[in-house]
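# missing the sequence, but the structure's below:
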């Protein structure tokens, strides 16, 4: 992910390029971006323990990141700023209102969004609905989880999109292109298409 952003933004433009890291966890991505020259970074995280760890790590690396303890919903209601690049990693399938949230993210993102998510891989063989009134193959699939983990969502329910649903969401949010980011030796879940990471661009 860092190499993709390095490629998108020349070194002499990074200090003036604004980054929004949504659901940044313990701050690894934001701090990594700070270390390669980005200086306008805002990181959102809903769990107090994670934000404290992120602040500790940020202080260690002398990173002037704006850490905000907030849910994405609360942030979007109050935010009045646009960002050049948005990181939206590991959060999509925890949302119960993905269309509303992605639309809002699209409105505040000037150029690019890095999106990462678990993917459902259903075995579908069409629908029994009549041909002129039938859904597409873009879908979300419910998984029951627990909110007890520091890496879980804020609800016991997860909505896993399939790849067709991700493409639909990204287009609905106002992005024109979606490019999968595939490394040479991807982790098992990415190699098996159980997870995906992609660059959405306007």
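It's in. What you are looking at is a predicted structure, and each value in this text was computed from that prediction instead of being measured. Numbers count the residues shown, from 1 in each chain.
# please make it C-alpha for all contacts and neighbour counts, starting now.
Noted.
# what's the burial count for the closest residue to residue 48 other than its chain neighbours?
Nearest non-adjacent residue to residue 48, counting by Cα to Cα, 6 or more residues apart in numbering: residue 69, 6.7 Å away. For residue 69, the count of nearby residues is 18 (other Cα atoms under 10 Å).
# next, the one to line up against it:
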């Protein structure tokens, strides 16, 4: 193999994931230990609209709170929302995609119809509209984001499931009388999980 090409492949596929892991690790540390990292207590106030200086690296907001402190404490909230909303959308998208691709027929038509409707719903206006009628909170935001963000995963999983549903090992399992649940859990999911993980 050409040395330059090998080095190029490493730079393309090695540095970026490593950088992502480092950044994510730093964010996790900030989220887990905000009291030790933030320069001030979360409820400590100063003069409003202070310019950035050595005491306040990002200045203060209109209420007098240190902006860097607010960002440090907000990291935990952002990661919590992203983790649980992503997990919920991944769970819904995987389940619906497998059912749609494996059962096909009217089940596939119904699920894909719901997927198309979900796909065209504008996310931000929907969140604002729901927040106007429901008491806002982290878990409400997680629920809304999870319920409105699964359609892409469902389409990818459905395509992969349809691709392998006619494979020899799947047909053999059907001929041997294995129930659909066992085929999905033991045969299909282990094959499609490399497609699910990047989501």
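Structure received. Because the structure is a prediction, the values reported are computed rather than measured.
# TM-score, when you put one on top of the other?
The TM-score (TM-score structural alignment, normalised by the length of structure 2) is 0.23; 88 aligned residues with a Cα RMSD of 6.3 Å.
# just to check, the residue nearest to residue 48 of structure 1 is in contact with residue 49?
No. Judged on Cα atoms under 8 Å, residue 69 of structure 1 makes no contact with residue 49 at a distance of 9.9 Å.
# so which elements touch the lengthiest helix in structure 1?
For structure 1, the helix with the greatest residue count under DSSP state H is helix 48-60. In terms of contacts (3 or more Cα pairs under 8 Å, 6 or more residues apart in numbering; DSSP states H and E), helix 48-60 of structure 1 is packed against helix 28-35, strand 66-69.
# now do the helices in structure 2.
Under DSSP H, structure 2 gives helices at 3-10, 16-32, 34-37, 67-103, 105-120, 123-133, 138-147, 151-164, 168-175, 180-183, 189-196.
# again with structure 1
Taking DSSP H, the helices of structure 1 run over residues 2-8, 28-35, 48-60, 72-78, 98-108, 163-172, 188-191.
# and of those helices, who's closest to residue 86 of structure 1?
For these, the distance to residue 86 of structure 1 is smallest for helix 98-108, at 7.9 Å, taking Cα to Cα.
# give the buried residues for the closest one.
Buried residues in helix 98-108 of structure 1, counted by 16 or more other Cα atoms under 10 Å: 98-99, 101-106, 108.
# out of those residues, which is nearest to residue 74 of structure 1?
residue 101 (11.1 Å).
# residues near the closest residue to that closest one other than its chain neighbours, how many?
Sequence neighbours aside, residue 73 is the residue nearest to residue 101 of structure 1 in space, at 7.6 Å (criterion: Cα to Cα, 6+ apart). By the criterion of other Cα under 10 Å, residue 73 of structure 1 has 12 neighbours.
# ok, residue 73 of structure 1 to residue 172 of structure 1 distance?
Residue 73 of structure 1 is 18 Å from residue 172 of structure 1, where distance means Cα to Cα, to the nearest Å.
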